[in-house]
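In: Predicted coordinates and the sequence they were generated for:
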Amino acid sequence: MFRGSYVTQIDEKFRLKVPADFKRHIDEEYGTQFFITSKDGKRAEIFPMKAWLEKEEKMKTVSDLNPAKKRYMEMTSYYGQVVEMDAAGRLLMPQKLREAASLTEEVVVIGMQTTLAVENHEKLKPTIVPMTAEELKALEELGL
């Protein structure tokens, strides 16, 4: 499971070096192939291929006429690209997504259980605010 966050850089060849703790988990649990995409163009979502294939299987159960599914598929296909991790643990960030999300400077890589989220660190910082009472109540109702 991916947990925590790490601040890092996208290199001059637009590659993200996966933080060591996440790389260890990848080596133990997943292969070297990933699907990198986004739902909004503001953050990259890195899915080990195993996790992406599980998501695709779930999507097959939803009607193609469902507008949310259609929109999700459009966005993730537009930004998405299959990427192979190199021997040094680097992933090439897809150009459209890199440009849309400003992933050319310092970034933060956030563990999201089975995926990694990557955001421009300076743009993310102002959005990290305490959870609202409503959010905390919703989590409590979910037993979390």
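Out: That came through, no problem.

In: hey, let's count contacts and neighbours off CA atoms from now on
Out: Will do.

In: what about the residue nearest the centre of the chain, helix or strand, and which?
Out: Residue closest to the average C-alpha location in the chain (Cα atoms, centre = their mean): Glu45, at 1.7 Å. With secondary structure defined by DSSP states H and E, Glu45 is part of strand 44-48.

In: other SSEs contacting that strand?
Out: Applying 3 or more Cα pairs under 8 Å, 6 or more residues apart in numbering; DSSP states H and E, one finds that strand 44-48 makes contact with strand 33-37, strand 115-120.

In: now the strands for this protein?
Out: Residue ranges of the strands in the chain, as given by DSSP state E, are 5-9, 15-17, 33-37, 44-48, 81-84, 90-92, 106-112, 115-120.

In: let's bring in a second model and compare:
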Amino acid sequence: MFRGNHPTRVDEKGRLKLPAEFKRRVDELYGPQFYITSMDGKRAQVYPLKEWEQIEASLSKMSPMDPVRKKFQDVTNFYGQMAEMDAQGRVLIPQKLRELAKVTGEVNVLGSQTLLEVVNAELFDAEMKKASGAVELTDADLMAFADKTKAVA
């Protein structure tokens, strides 16, 4: 499970050096292959290949004619590319995704359970801070979370 926020950089060649804590987890459980994509062009999503293959297995259970499957594949293929971690623990973020999501220079790498999300540090900070200047969950956010997690349990 990937957790937390680890600020780092995407270098001038578009390579993301995995933060040490995440790299340890990748080395322990997954190996060097990844599928890097996005659902919306705002965040790069770095899936260990084993996790992405589980998504593909779910997709294979759907009809190839299903419009939801088709759109999902179109979007994730548009942004996506395979990547392999090099000896220094770096993965190449696809150029189209780097440009659209602005994931160059200073970025935050967010643990999101089975994947890593890479966001532009400045844009993410601005998005997260409310009028008060604090990053917070409101009472309404917490209530919605409680309702949704009850439905899953």
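Out: Yep, that arrived. For clarity, every value in this text was computed on a predicted model and none was experimentally measured.

In: ok so, going back, could you point out the residues of structure 2 onto which the strand holding Glu45 of structure 1 aligns?
Out: Counterpart in structure 2 of strand 44-48 of structure 1, with TM-score structural alignment as the criterion, is residues 44-48.

In: List the superposition-based mean deviation of the matching stretch with respect to structure 1.
Out: With the two structures superposed, stretch 44-48 of structure 2 lies on average 0.3 Å from its match in structure 1, counting by mean Cα distance after the TM-score superposition for structure 1.

In: that older thread, of the strands of structure 1, which stretch is the most buried?
Out: Of all the strands of structure 1, strand 44-48 has the most neighbours on average by mean count of other Cα atoms under 10 Å, namely a mean of 24.

In: Relative to the whole chain's centre, how far out is the match of strand 44-48 of structure 1?
Out: 4 Å (Cα atoms, centre = their mean, to the nearest Å).

In: now swap in stretch 3-16 of structure 1 and tell me
Out: Taking the mean of its C-alpha atoms, stretch 3-16 of structure 1 sits 12 Å from the chain's own mean (Cα atoms, centre = their mean).

In: Okay, the closest residue to Arg15 of structure 1 other than its chain neighbours and Lys13 of structure 1: tell me how far apart.
Out: Computed as Cα to Cα, 6 or more residues apart in numbering, the closest residue to Arg15 of structure 1 that is not its neighbour in sequence is Leu92, at 4.3 Å. With distances taken as Cα to Cα, to the nearest Å, Leu92 of structure 1 is found 8 Å from Lys13 of structure 1.

In: so what's Ser5 of structure 1 closest to, chain neighbours aside?
Out: In space, Ser5 of structure 1 comes closest to Ile110 once its chain neighbours are excluded; the distance is 4.3 Å by Cα to Cα, 6+ apart.

In: Okay, helices next: where are they in structure 2?
Out: In structure 2, the helices defined using DSSP state H lie at 20-29, 49-60, 67-79, 95-101, 121-128, 139-152.

In: of all these, which lies closest to Asp40 of structure 2?
Out: Set against Asp40 of structure 2 and scored by Cα to Cα, the helices of structure 2 come closest in helix 67-79, at 7.8 Å.

In: on average, how far is that closest one from the matching bit in structure 1?
Out: Superposed on structure 1, helix 67-79 of structure 2 shows a mean distance to its aligned partners of 1.2 Å (mean Cα distance after the TM-score superposition for structure 1).

In: Good, we can wrap up now.
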